[in-house]
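# one predicted model, sequence on top.
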Amino acid sequence: MATIKTVAFIGLGVMGYPMAGHLAKQGLTTRVYNRTSSKADAWVSEYGGSAHATPREAAEGADLVLVCVGNDDDVRQVTTGENGVLHGMADGSFLVDHTTASADLALELDTACRQQGIAFLDAPVSGGQQGAEKGALTIMCGGQQAHFDIVEPVLDHYARAVTLVGDASSGQLTKMVNQICIAGLVQGLAEGLHFAEQAGLDQQQVIDVVSKGAAGSWQMENRHKTMIADEYEHGFAVDWMRKDLAICLSQARHFDATLPVTALVDQFYADVQRLGGGRWDTSSLLKRLRKVQ
């Protein structure tokens, strides 16, 4: 299959909705499914394509099926479940899972797909809702090179970087590295801003200075203003970050890897949840420090 013309997108959350929209804008026939059907209907009203009652129905006739849901159980439900996409996909088609999930699940899906003659890539994304809307996500993929080469041009429609990092599950393992790094960066930024505030410094001026040096990061550039303003009703939710960090910590135990900072920041996020901030952006770690004083 040299050309992908019909795609199915499963999961129209804050990420999936705009990602699927980019595909439709590029002229791909796009079939969608969402657990809340009204969301799928709204998507069709905005972008065209067609909404379907089950993942299986959405996948029927699709050259490529893309999944972007919440966790391992959600992925299983929409892929191998009773009305999952694997029951509607044809031999020679492609399945790409954009969900941040476990490496074990990626291997499980790879095996299931091989048994049906379907190509599989685990392809978690980074860049958040803003990246999805702008078509500027970073996608880390696990799978076979030949399959990646065919799917990559489609993923390029909502990404600034798409990279094959290894065999099946390598994408998920790389995303774990991403989340481990983010946890430490956000906590460091929160502590830095808290220190500046307690010292009576102009926080914005401080960021303007240090961001031009070795302390600069994506988190600093994109989150410092809302952190200073104590605004967190946006971005990547703490609840989802804790789900991701739980995956990281579980995998670390399997590898006998030591992640003391990640484990500590995970508990700090638990504090934020207790403050009622489960849906706040991950940068709300600063909120916790302000509450402590």
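Okay, I see it. Residues are numbered from 1 along each chain as shown.

# from now on I want contacts and neighbour counts done on CA atoms only, so please keep to that.
Noted.

# and the helices in the stretch 51-200 of the chain?
Along the stretch 51-200 of the chain, counting by DSSP state H, counting those that start in this stretch, helices occupy 55-59, 72-79, 103-115, 128-134, 145-155, 170-198.

# who are the contact partners of Val7?
Applying Cα atoms under 8 Å, 6 or more residues apart in numbering to Val7 gives the contacts 28-31, 59, 62-66.

# rerun at 6 Å
Contact analysis of Val7 by Cα atoms under 6 Å, 6 or more residues apart in numbering lists 30, 62-65.

# tell me the SS of it?
Classification of Val7 by DSSP: H, G, I helix; E, B strand; the rest coil places it in strand.

# next: Val32.
Three-state assignment for Val32 (three-state DSSP): strand.

# what number of residues lie near it?
Neighbourhood size, Val32 [other Cα atoms under 10 Å]: 31.

# I'd say it and Gly11 touch.
No: Val32 is beyond contact range of Gly11, at 7.7 Å (criterion: Cα atoms under 6 Å).

# give me the most central residue, the chain.
Val125 (4.4 Å; Cα atoms, centre = their mean).

# chain neighbours aside, what residue packs nearest to that residue?
Ile139 (4.5 Å; Cα to Cα, 6 or more residues apart in numbering).

# surely the one you found and Arg160 touch.
No: assessed by Cα under 6 Å, Ile139 is found out of contact with Arg160, at 8.3 Å.

# which of these two has more neighbours?
Neighbours per residue (other Cα under 10 Å) separate Ile139 from Arg160, with Ile139 holding more: 26 against 15.

# another structure for you, compare them:
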Amino acid sequence: MSKKRNVTFVGLGTMGYPMAGHLSRSELFNVSVFNRTSEKSAQWGEAYEGRVALTIEDAVKDADVVITCTGRDEDMMEIVFSDDGMMPYLKKGSIFIDHTTTSFKLAKHLNESLKDKNISFIDAPVSGGEAGAINGVLSVMAGGDAHILDACDSIIKTYSKSITLMGDSGSGQLAKMVNQICIAGLLQGLSEGLLFAESENLNMDKLLSAISGGAAQSWQMVNRGKTMHQREFDFGFAIKWMVKDLGYCLDQADGNNTKLTFTQEVYDRYTNLMDKGHTYSDTSALMMFDELNK
């Protein structure tokens, strides 16, 4: 019988909490978790089978695979490189998978820094939102070595429905940027379409049923169209995080001479909505921009 691999999951936020939960249900791994807020770790430990580590050293020192899912570049820099970070304690020959949506620059920096310690790195941002994490059907966009990704297939599949290797290190983050650029455009178009429909007093249920079956169909339309019309935004992917993600897109575009005019407009609209108290509203609250800026 093959020995179980030790897998540590760091970061039990909106996405990481259920992802680590799915992982803990597998009989293939010894799962440990760590979160900077210990109360969240304790809560997870009561809900799932797995070891709750109290320090980052204890969490990662014996791990064959370390998985992170945090908020932004600054979080990853602190968790990995700070005086209290994990870098000195990572085991040589281990694998590091980062599901955080970060900048391309950070993904490259992590890869180079870990390579110096003989640790393999995969940048693997996910798409599918909180619902995808809870239901274990996330889409994973990965950058790194194909053999390393294959070795982690059974791990990642516990909480995902698809895994796509995009290319070398950093390619996963670039793919996620494209994902976010497209979502921004979809939400802006959907917002304007629904506002137009409301102005013409169209029956929204009939309208969404009609156009969701055609070329205009999208995940955003199917899952957010009705709630946008009802002005319900107290759920889902927070505007705060979309602003972070689109900021990475715009920074990267400056370096590759891409004019993201529409993305910049949506980014500006989101920052305006944050200023008006919608920091943690779902990104579909983009529909409120004109109403709040009359």
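Happy to help now that I have it. In this text the structure is predicted, and so the values were computed from the model without any measurement.

# quick one: Ala8 of structure 1 from Leu285 of structure 1, how far?
Ala8 of structure 1 is 37 Å from Leu285 of structure 1, where distance means Cα to Cα, to the nearest Å.

# ok, Val44 of structure 1 next?
37 Å.

# please apply the same query to His157 of structure 1.
33 Å.

# between the two, which one's more packed in?
Comparing His157 of structure 1 with Leu285 by neighbour count (other Cα under 10 Å), the higher total belongs to Leu285, at 26 against 19.

# what about that one, which helix or strand?
In this structure, Leu285 of structure 1 sits in helix 285-292 according to DSSP states H and E.

# by contact count, what packs against that helix?
Contacts defined by 3 or more Cα pairs under 6 Å, 6 or more residues apart in numbering; DSSP states H and E place helix 285-292 of structure 1 against no helix or strand at all.

# for structure 1, which strand is longest?
Ranked by residue count, the top strand of structure 1 under DSSP state E comes out as strand 159-166.

# distance from that strand to structure 2 after superposition?
By mean Cα distance after the TM-score superposition for structure 1, the fitted strand 159-166 of structure 1 averages 0.6 Å away from its aligned residues in structure 2.

# buried residues in that strand?
Of all the residues in strand 159-166 of structure 1, those buried under the rule 16 or more other Cα atoms under 10 Å are 159, 162, 164-166.

# how about stretch 204-214 of structure 2?
So, applying 16+ other Cα under 10 Å, buried residues of stretch 204-214 of structure 2: 204, 208, 212.

# how far is that stretch from where the chain is centred?
Its chain's C-alpha centre and that of stretch 204-214 of structure 2 lie 29 Å apart, by Cα atoms, centre = their mean, to the nearest Å.

# just stretch 211-218 of structure 1 next, same as before
Centre to centre, stretch against its chain (Cα atoms, centre = their mean), the figure for stretch 211-218 of structure 1 is 24 Å.

# again with stretch 63-81 of structure 2
Computed by Cα atoms, centre = their mean, the chain-centroid distance of stretch 63-81 of structure 2 equals 13 Å.

# from the rest of the structure, what touches that stretch?
If you take Cα under 6 Å, 6+ apart as the criterion, stretch 63-81 of structure 2 is touched by 6-11, 16, 85-87, 94-100, 102.

# of those residues, which belong to strands?
Short answer: those in strands (DSSP E) are 6-10, 95-98.

# are any of these buried, and which?
6-10, 95-98.

# distance of Glu82 of structure 1 from Cys113 of structure 1?
Applying Cα to Cα, the value for Glu82 of structure 1 to Cys113 of structure 1 is 15 Å.
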